[in-house]
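*Asks:* Mind looking at a prediction? Sequence and model below.
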Amino acid sequence: MKRVFAVLLFIGSMSFVSQTKKTPNIIFIEVDDLMPRFMNKLGEGFGHTPNIDRLAEQGVHFPHAVAQGPMCGPSRNTLITGLYSHNLGFYKNGDMRFLPENVWTFPKVFQENGYQTAYVGKSHVRPQKRNQSKADALKAYGFDFVNASGERHAIWRDLKKGKDVSEIPFIKHLKKRGKYDQFLKDNNVPGHKMRSTMQDDVDYLDGYMAHVGSYWIENEQDKAKPFFMWFNFCLPHGPYDVPQRYYDIANKIKIPGPKTNKFGHFVPEPLLVGNKPAEAKKLPKERIGEVANVAFMDKMVGKLIASLKRSGELENTVIVFFSDHSIFLGNHGRSHKTTLFEEALNTSMIISYPNLFPKDKISMQPMELLDLIPTAFELAGFKNPNKIAKNGISVVPLLTLKEKVREYAFSEVYGAQSATGERYRYITSEGYEILYDRVNDPNEMKNIAKENPKVTKKMGDAVKNWMKNSGAVLEPKTH
């Protein structure tokens, strides 16, 4: 039997307890560099995303959910610690080789309160000491079960440098299956034009990880306990190397070009250093590659959900689908990320739990990834979830009682900060202020800061208060 609630939830508890007497499982399904426009139901209608579409039909989508640090490393390390980039000095992937000793991490709270915890997939989470393995680091941060991998391109990079990759679980899997030589051949292609020739999804990195996650859900979780799983995809992050059968899907789709090819105003340098001008000749291949990668990723999301259904856990599991951030892919004439515009900040957030939350709804409430921590704590029945979490605000009151929980969601890169509201986005950098009306200017082309001084001041003051009241502001750490 699952653990029964000992204490009613502070907000929305009567609705929750009346509909389920079991503590819910919680699964975070995190994907990498997903641009929402490359989805179907929640995007522009051209992505092949039937499983994510069904998930959205069973949940609530947050178009204004943003990453607090719009790059892979900062996003994941701030999430696990409940801290902002400026609290850690972690603004880009090259920062921070190690997390602080004895750092607080939210999975430990689940572990200490009777949850079985699991981490599967890509890990950008930093260790606490030199030569500590990914698995050992994640276990120290509160996970009982760990099967962690680096990125696909990182494995290939290490291979080319002659590094030992034999202990990576995926490599062990390939060798056991007799597929390792085929993997090497696939990736020994000049010009990064490789595509996987694997006929079975399980022999591609994200397919293998989906198999590990599904197997754990169906066969290895302790049925006497609720579980928390954090599943991390490498996809749809490039390189765009999924098997040809997923390109066959993408080739049947008419994929539009970028919505914009420039900025409509001056942009300060801190907002440009983490990205670069797009190469027009490469964009069509990159955009079709994104569709192909998304199609593979969507199929694996379906695999995880199917495993929940087969295990009898689907109805009692909160599914949170999100991206660590988004990516330009030619919009505003740029490539990559690490900036504070919509293309980099958006997280494609869906929260699905029909036992308690509405279905097929869109909430324009701004939300940070850090809000996921107290939200999960509240769903798990922990007292004072907003106080346990280092930052963030539970959105359970919003989803159960339609109460507004925050006015702005905050994000940053080194040298610039932003606030996202239901209608406006504000950015400040080097004394220059940008304000977008995202209702009338969804592509963020017109800076209306001077035309709307009251809104600009209000949001600027909110950013200042956030920076003042959210803990230490540290310079980038490179050691």
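*Replies:* On my side now, so go ahead. None of the values given here were measured: they were computed from a predicted structure.
*Asks:* Only C-alpha atoms from now on, for both contacts and neighbour counts.
*Replies:* Fine.
*Asks:* For the helix ranked longest in the chain, what is the distance to the chain centroid?
*Replies:* Assignment by DSSP state H gives helix 283-310 as the longest helix of the chain. From the chain centre to the centre of helix 283-310 is a distance of 14 Å (CA atoms, centre = their mean, to the nearest Å).
*Asks:* let's bring in a second model and compare:
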Amino acid sequence: MKTPNVFISVPCSLFAIELVLIILRFTDRTSSDSLMMPNQWLILPNIIICAIDFISVGLLNWLICSRLQSYKSRVVVFSIFTTYMLFSIIIFFGDYLNLRETLQQFTKYYFATYVTHLKSMFNTEMKITGLSEKDGNAQMFGNLINRSPIPWAVIFATIIVVLLIHVYTIVNNCSQKCEKKKTYKEINSDHSESPNTLQTANNSFDNVPLIIEVNQVSKKHSNISVIVTVILIFTLEFILFISCMASSDKHLQVVAPSHWNFFRTGGKNKLNKLKYQEAVKQFRQSNELMAGYDWIDQRSNPEFPMVYAPKKYVCAYNPELQYCSSLPKDEPKILEEAPNVVFIVVESFSPSPMMFQNNIVVSKDKIVDGPLYKDTYLPNLKKISENALTFSSLSSSGLPTLYGWLSLMTGEIPYSNQINIVQSMLNDVDDFPSYFQQNGYDTMYVAPCKFDFDGQHIWLFRGKEVRNKKHPQLKEMPLWFDNVYQYIPTQEQAKDLNVTQNYLQSWVPDRITAAQFMKHFDENKKQGKPLMGVWVTIDTHQAFQGFDNDEFYEPFKFGQGRYGSQQLQDQINRYATVAKYMDNYVGQVVNHLKEKHNNTIVVLVGDHGAREVPLFHKNLVDRADPTSAKYDNSCNDEPFSNDELFATSGAITYLGDNRYLKSLFEPVIGKVVKVPTDHHDMIRTLYDIVGAHTGMNLPSSRNGRNLIELATNLTQSKPLRRHLSLRTTMVHSEMATEDTVFRFHSIGAYGQKFPGIYPTCVSPGEVREPITKSQFRNFDLYHRLYDHVQISNKQFSYKFRNQACQYPAVCNFPESFKAFSRNDVAIITFSVLGFGLLIGLIIVLIIYVVEKCQKKNTFIN
């Protein structure tokens, strides 16, 4: 039996793996139970273009190798082409995995963030060290497989079948080779050696297809038609590749092989002059500023289109404006002591609507009386919300954490095809830690996991000692945090914290980080200055099994708690268990602040939604309460998915006796805002509160509104200021006006318009308008403007915070530093070379084993 030529068998078998991944991408669903690809008809062009890619590579490989006389040269060429095809599959696999689990496209920046581990340009040493951390990545990957076993089983089964076929090919080749040698020896034993018989045997030997040997191409296969065919197919491949790289059509990017888009992400998504001016006009018309504020860059072609400021700053840069000669006097600053500010950032916080009070869920009003949360799920948050202004949706700008967290900290919106945490690492950003620093605050940060896991270390230590002298802007970056804490307590440290040690020693659970936050907050307050502290929780992180010892979790009354099945339908049980655990320690921290540091504003936000929970069975919003409201499950079947992608909920409250702050909060205490809000609104609100005490209402690029003003206007039925906000993954996007939500797939107008009342999917059978192509084009232009200004480092400049630049002083617009630019070619080259080296070694090993097998069989025979 003649074995197939390697240049046919290898591309065909590798394409079989990619074909399975293509089918899964167009038929499988994301972790948030939405379609990965809403336009499933694109599967056919995707298969065709990927097939052309493999065919062209296989044929070119065959054409070159068939004309090489050197055995070693053929090995090298074959290894290069095989590496290319394997690289294609690995990128496609990464694309599928990220698309399914985090709704992201796979880009080279994931390599930079999670593989190459970028080094911080600042000193990242912390004052406290604890026990070494155990790697929990294997367990996390195991949970992914357990949660969705069918697609993973299909992938692994395909790979195993392909490997078995090639093992069979190797063994069969070896057998044929040995049989030929045996025949040759028999001929020699029966006949006298002659030139003709010897040549015949040698020819027979040479024509056996080894694992990478090439049959000598006969003259009829060497004609011009064969070469022309190969050239034409490869030219078609090249044209398709260039079209994908140059085109902005997102449908073309979907049908292209994933590794083409991997290369494409190196392009800078900038706008030409006309499109830029159109986008700036749209942005400014869509976002109405507060009274007394204006856009700071009033030039005809503004370089900093998103920065706004009190008019006294605007006039320093634009003294020709008419209102500059009659500016009102500054309002007197509040004489009372500035409050502490505490951010509690809850991992994957999606209480809506299961953990909300039923009357809140069903209300169609834009603002209602609270409390927001239910006793059965979140008793401490319910108590907090009774004395807070709460939000049934306080959305993040992106997910997972490396997008949601960074957007909260900096005001940047996730790029459409790159990762901010890498690409923006040298940008001037409107970050709130340095804003508080400049307003006279000490700052601290307590976290549950190592910062270099997802690149946070290149941000959190800004303003510390500069380790990389290469970039001059590093010296001008302001300090973020005076103290940063992350450690797994030793036995002595645990005793000092009055906690039991954690047995798992992976990410630090909420119970311990809560104790660390309270202890270090007390220590930092001894400096006598107002303190801004950030505490980040972890136990509600996917896959909702927590990170603490078993005895600290109380399994919820339905299901098996955090040890329930990894299947989607059982995730409510696990999420409810870890959410109640988190609630306990949030309550402890807030009570501690109220007792010891009551002049404190507490802000509760999620870093992003949980994506896949809660799911709803039999149309119940609360599975534990059969009398609860109904939920329209069709929302989960739309291309976009449900509320839990970006919506996280949130609250803001004041614990003390500052008369100004009490008068500010009292009219809205106990209210629940149901219209769209987001992280940037919360930061804008705090900027205004801090500025009232310090007199430093600094320029900002945060596209946010004052939430207390918003709630007051809602309570008094006053019109809301125009506002348009964006939240996005690389796949799903959401645009929100002051009272309307548009959800759509990022490749096109596949989505719907929702009334902006959260939760949005109550009222089964409610008819919703589809998004038009014109609306999608406007939304896409809005996102591209963010890409443009962030890539150009023009969203903000720290120089705008210069207190000397106030009217009547006259200042020149700052020149921004050049944005960070990675050597993406080097990243790709080293990645491919690494794969090539590995594959080359495997092939050489296979050849060595085959040749040993042949020699051994020849000796025996």
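*Replies:* Received the coordinates, thanks. Quick caveat, the model's predicted, so the values are computed rather than measured.
*Asks:* Please work out the TM-score for the two chains.
*Replies:* Counting by TM-score structural alignment, normalised by the length of structure 1, the TM-score of this superposition works out to 0.68. Behind it: 397 aligned residues with a CA RMSD of 4.6 Å.
*Asks:* just to revisit the earlier point, just after the longest helix of structure 1, pick out the following helix or strand.
*Replies:* strand 317-323 (DSSP states H and E).
*Asks:* Which residues does that following strand contact?
*Replies:* 24-34, 308, 346-353 (CA atoms under 8 Å, 6 or more residues apart in numbering).
*Asks:* Measure the mean distance from that strand to structure 2 post-superposition.
*Replies:* For strand 317-323 of structure 1, the mean deviation from structure 2 after alignment is 1.2 Å (mean CA distance after the TM-score superposition for structure 1).
*Asks:* which bit of structure 2 covers that strand?
*Replies:* Mapped onto structure 2 using TM-score structural alignment, strand 317-323 of structure 1 covers residues 600-606.
*Asks:* Can you give me the buried ones in stretch 234-250 of structure 1?
*Replies:* 234-243, 246-247, 249-250 (16 or more other CA atoms under 10 Å).
*Asks:* how many other residues sit next to residue 87 of structure 2?
*Replies:* 18 (other CA atoms under 10 Å).
*Asks:* swap in residue 332 of structure 2?
*Replies:* Residue 332 of structure 2 - counted by other CA under 10 Å - has 10 other residues nearby.
*Asks:* can I assume it is in contact with residue 696?
*Replies:* No - counting by CA atoms under 8 Å, residue 332 of structure 2 sits too far from residue 696 to count as a contact (11.0 Å).
*Asks:* Now the counterpart of residue 726 of structure 2 in structure 1: closest residue in space that isn't a chain neighbour?
*Replies:* The alignment partner of residue 726 of structure 2 in structure 1, by TM-score structural alignment, is residue 410. When the adjacent residues along the chain are set aside, residue 410 of structure 1 lies closest to residue 419, with 4.7 Å between them (CA to CA, 6 or more residues apart in numbering).
*Asks:* what does that neighbour align to in structure 2?
*Replies:* Using TM-score structural alignment, residue 419 of structure 1 sits opposite residue 735 in structure 2.
*Asks:* so when I look at its match, I'm seeing a helix, right?
*Replies:* No - counting by DSSP: H, G, I helix; E, B strand; the rest coil, residue 735 of structure 2 is not part of a helix but strand.
*Asks:* Now do the contacts for it.
*Replies:* Residue 735 of structure 2 makes contact with 724-727, 741-743, 779, according to CA under 8 Å, 6+ apart.
*Asks:* Quick check: the gap between it and residue 782 of structure 2.
*Replies:* 10 Å (CA to CA, to the nearest Å).
*Asks:* same question, residue 545 of structure 2
*Replies:* Distance from residue 545 of structure 2 to residue 782 of structure 2, by CA to CA: 38 Å.
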